[in-house]
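> My questions concern the predicted model and sequence given below.
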Amino acid sequence: MNDFEKEWAIHEYICRNVVYDYDNYYNGTIPRDSYTHHSLLFKGVGVCGGYSKTMKLLLDMAKIECMQVYEEEHAWNMAKMDGNWYQLDVTWNDNNTLVGEYDCEYFNITDLQMSQDHTWSAEEYPKCNNEQYMYLCQSMKYQEMLSGYSKVVDDCIYYIDTDYNLYYTIIDGADKGLIVDSEVEKNFYVLDNQVY
């Protein structure tokens, strides 16, 4: 796996297996544990601090340079791909109360995009202005993506939309399109560029 595939797999793992601790958040009773990677990895629940710590821990383990970004009431990450930094907010991508429902609007985006609804002391962090990996989730129909049903194989992401159509997107942006426009099984496999 290349670094992007590792980052995508970690992002997807967290989003598939964790829910935001909304109950405690709304009641003002967030336990300290919800801010830790322990809670996310072993209990499947947490808040932004736990999400960003877990993303950093797992990216560090995958030997991908990563840092946490803090604002007054939120935390997220920056990750370095091919020498360039990107903004990454796994908490806001995992924006549903159901395990496994997520999107990728805040996956490898620029400072300009992130600044639309996030604030931080930009001078304290590396600049994120490269768009090489930014287009990826924008080219995928992430608003219509059936959450949790995507696979990275070689240089391609295969995913199913809410109408059960199977799409692909080449990671470098060279190509994308529809593979099957009918009721695709949720459990699909890709082997030697063939979909089963």
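Noted; the coordinates are in hand. Residues are numbered from 1 along each chain as shown.

> From now on I want contacts and neighbour counts done on CA atoms only, so please keep to that.
Noted.

> which residues are contacting the host helix or strand of residue 177?
In the assignment (DSSP states H and E), residue 177 maps to strand 176-180. The contact list for strand 176-180, computed with C-alpha atoms under 8 Å, 6 or more residues apart in numbering, reads 139, 165, 166, 167, 168, 169, 170.

> buried sites along it?
residue 176 (16 or more other C-alpha atoms under 10 Å).

> could you point out which element follows it?
Following strand 176-180 in sequence, per DSSP H and E, is strand 190-191.

> Quick check: what element follows that following strand along the chain?
Going down the chain from strand 190-191, the next helix or strand is strand 194-195, by DSSP H and E.

> Where do the helices of this protein begin and end?
3-17, 22-27, 37-38, 48-61, 90-93, 111-114, 135-139 (DSSP state H).

> what angle do the first one and helix 48-61 make?
Counting by axes from the mean of the first three to the mean of the last three C-alpha atoms, to 10 degrees, helix 3-17 lies at 140 degrees to helix 48-61.

> Around residue 76, how many other residues sit close by?
For residue 76, the count of nearby residues is 25 (other C-alpha atoms under 10 Å).

> pretty sure it contacts residue 48?
Yes. In this structure, residue 76 is within contact of residue 48 by C-alpha atoms under 8 Å, at 6.8 Å.

> Name the residues contacting each of those two.
In contact with both residue 76 and residue 48: residue 91, using C-alpha under 8 Å, 6+ apart.

> How far does stretch 80-91 stretch from one end to the other?
18 Å (C-alpha to C-alpha, to the nearest Å).

> For it, buried residues please.
Buried-residue list, stretch 80-91, by 16+ other C-alpha under 10 Å: 80, 81, 84, 85, 86, 87, 88, 89, 90, 91.

> One more: stretch 157-170?
So, applying 16+ other C-alpha under 10 Å, buried residues of stretch 157-170: 157, 158, 159, 160, 161, 164, 165, 166, 167, 168, 169, 170.

> now the last one, nearest residue through space, not along the chain?
Nearest residue to residue 170 in three dimensions, chain neighbours excluded: residue 156, at 4.4 Å (C-alpha to C-alpha, 6 or more residues apart in numbering).

> Below is structure B, check it against A:
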Amino acid sequence: MLKVKKKALWITTITFFLIIQTVYYWEGKIGIFAIPITIALFISYLILFFLLILQITALVKEKFKDKQRIYISSTLLIVLILTACFPWGIIDFEKFEGKDVLIAGWTGAANCTTTLKFKENGEVYKRVNCFGIRKVNCNYYVKNDTIFFVKDDDLNIEDQYQFAIIGKSTLSFNNKDGLYLFKTKNDTLPHQLIIVYNKLALKKRYKN
């Protein structure tokens, strides 16, 4: 029975570690389940911490004679420390997406946040945090003063834009530029984001 419990703790520890390390790949696919899953992972962390205390207590009583308990306690300790230091994983997978050339975002009602990151390799990544997490990406290219998005039928309508321009932001209080996203050329109410980083060689089209 004791061996079964130790095996279960091994499996739980490794599974928890793998889930944390692969957050980048699954967080954008779970939508509204992001919050309950995050809460579940936090509770799991606390449970594992409590189990670590029990393991250490048992080791002290046994005078550190149980090698298997030493191994699992050491592994559990390392996993908990790494999770505390790197809650989104040890490896920053976003770095592999490419170098950022333009970043724009906005936090709206209910603290919902939208962020667009344009990469040097011609890809753009969109992340929406609003009662869950949604992540999508597509391609773009620049022509004169306009960013054109390559049409991708796999994207939801809400994530599809035809083009974008840079203009003076009406949302910023410190005169930052805004990124205006248009669904069509006849779009009179473009989606606006505030530009927080811009190294993109793009002419600015300011509106009065």
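Nice, I can see it. Please read all numbers here as calculations on a predicted model, not as lab measurements.

> what TM-score comes out when they're superposed?
TM-score of the superposed chains, computed with TM-score structural alignment, normalised by the length of structure 1, equals 0.24; 87 aligned residues with a C-alpha RMSD of 5.8 Å.

> Widest-spaced pair of the buried residues of stretch 157-170 of structure 1?
164 and 170 (19.4 Å; C-alpha to C-alpha).

> Surely residue 135 of structure 2 touches residue 126?
Yes. Assessed by C-alpha under 8 Å, residue 135 of structure 2 is found in contact with residue 126 at 5.6 Å.

> neighbour-wise, which of those two wins?
Counted by other C-alpha under 10 Å, residue 135 of structure 2 and residue 126 do not tie: residue 135 has more neighbours, with 21 against 17.

> State the distance from the more buried one to residue 127 of structure 2.
Applying C-alpha to C-alpha, the value for residue 135 of structure 2 to residue 127 of structure 2 is 5 Å.

> cool, residue 166 of structure 2 as well?
Residue 166 of structure 2 is 20 Å from residue 127 of structure 2, by C-alpha to C-alpha.

> Looking at those two, which is more packed in?
More neighbours surround residue 166 than the other of residue 166 of structure 2 and residue 127, with 23 against 17 (other C-alpha under 10 Å).

> Residue 21 of structure 2: how many residues sit nearby?
The burial count for residue 21 of structure 2: 20, using other C-alpha under 10 Å.

> could you measure it against residue 37 of structure 2, distance?
Counting by C-alpha to C-alpha, the gap from residue 21 of structure 2 to residue 37 of structure 2 is 15 Å.

> Any figure for the gap between the closest residue to residue 140 of structure 2 other than its chain neighbours and residue 39 of structure 2?
Of all residues not flanking residue 140 of structure 2 in the chain, residue 149 sits nearest, at 4.3 Å (C-alpha to C-alpha, 6+ apart). Counting by C-alpha to C-alpha, the gap from residue 149 of structure 2 to residue 39 of structure 2 is 36 Å.

> more neighbours, these two?
Of the pair residue 149 of structure 2 and residue 39, residue 149 is the one with more neighbours under other C-alpha under 10 Å, namely 20 against 11.

> can you tell me which helix in structure 2 is longest?
Per DSSP H, structure 2 has its longest helix at helix 34-61.

> Show me what counts as buried in the helix or strand that that one is followed by.
Tracing the chain C-terminally past helix 34-61 of structure 2 and defining elements by DSSP H and E, one meets helix 67-85 next. The neighbour-count check on helix 67-85 of structure 2 (16+ other C-alpha under 10 Å) flags 69, 70, 72, 73, 75, 76, 77, 79, 80, 82, 83 as buried.

> And the strands in structure 2?
Counting by DSSP state E, structure 2 has strands at residues 100-107, 113-119, 123-129, 133-143, 146-149, 163-168, 177-182, 191-198.

> quick one, which of those is nearest to residue 52 of structure 2?
Using C-alpha to C-alpha, the nearest of these to residue 52 of structure 2 is strand 133-143, at 31.3 Å.

> which helices and strands sit right next to that closest one?
strand 123-129, strand 146-149 (3 or more C-alpha pairs under 8 Å, 6 or more residues apart in numbering; DSSP states H and E).

> Against which helices or strands is the last one packed?
Contact partners of strand 146-149 of structure 2 among helices and strands, from 3+ C-alpha pairs under 8 Å, 6+ apart: strand 133-143, strand 163-168.

> Just send those back as TSV, with distance to residue 4 of structure 2 too.
Output for these, formatted as TSV (distance: least, C-alpha to C-alpha, whole Å):
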stretch	distance to residue 4 of structure 2
strand 133-143	37
strand 163-168	58
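
> tell me the most buried of these?
Compared across those, strand 163-168 shows the largest average neighbour count, a mean of 21 (mean count of other C-alpha atoms under 10 Å).

> Can you tell me how far residue 146 of structure 1 is from residue 56 of structure 1?
In terms of C-alpha to C-alpha, residue 146 of structure 1 sits 26 Å off from residue 56 of structure 1.

> Also residue 114 of structure 1?
18 Å.

> Compare those two (neighbour count), which wins?
residue 56 (23 against 20).

> Now that one: closest residue in space, sequence neighbours ignored.
That would be residue 66: by C-alpha to C-alpha, 6+ apart, it lies 5.8 Å from residue 56 of structure 1.
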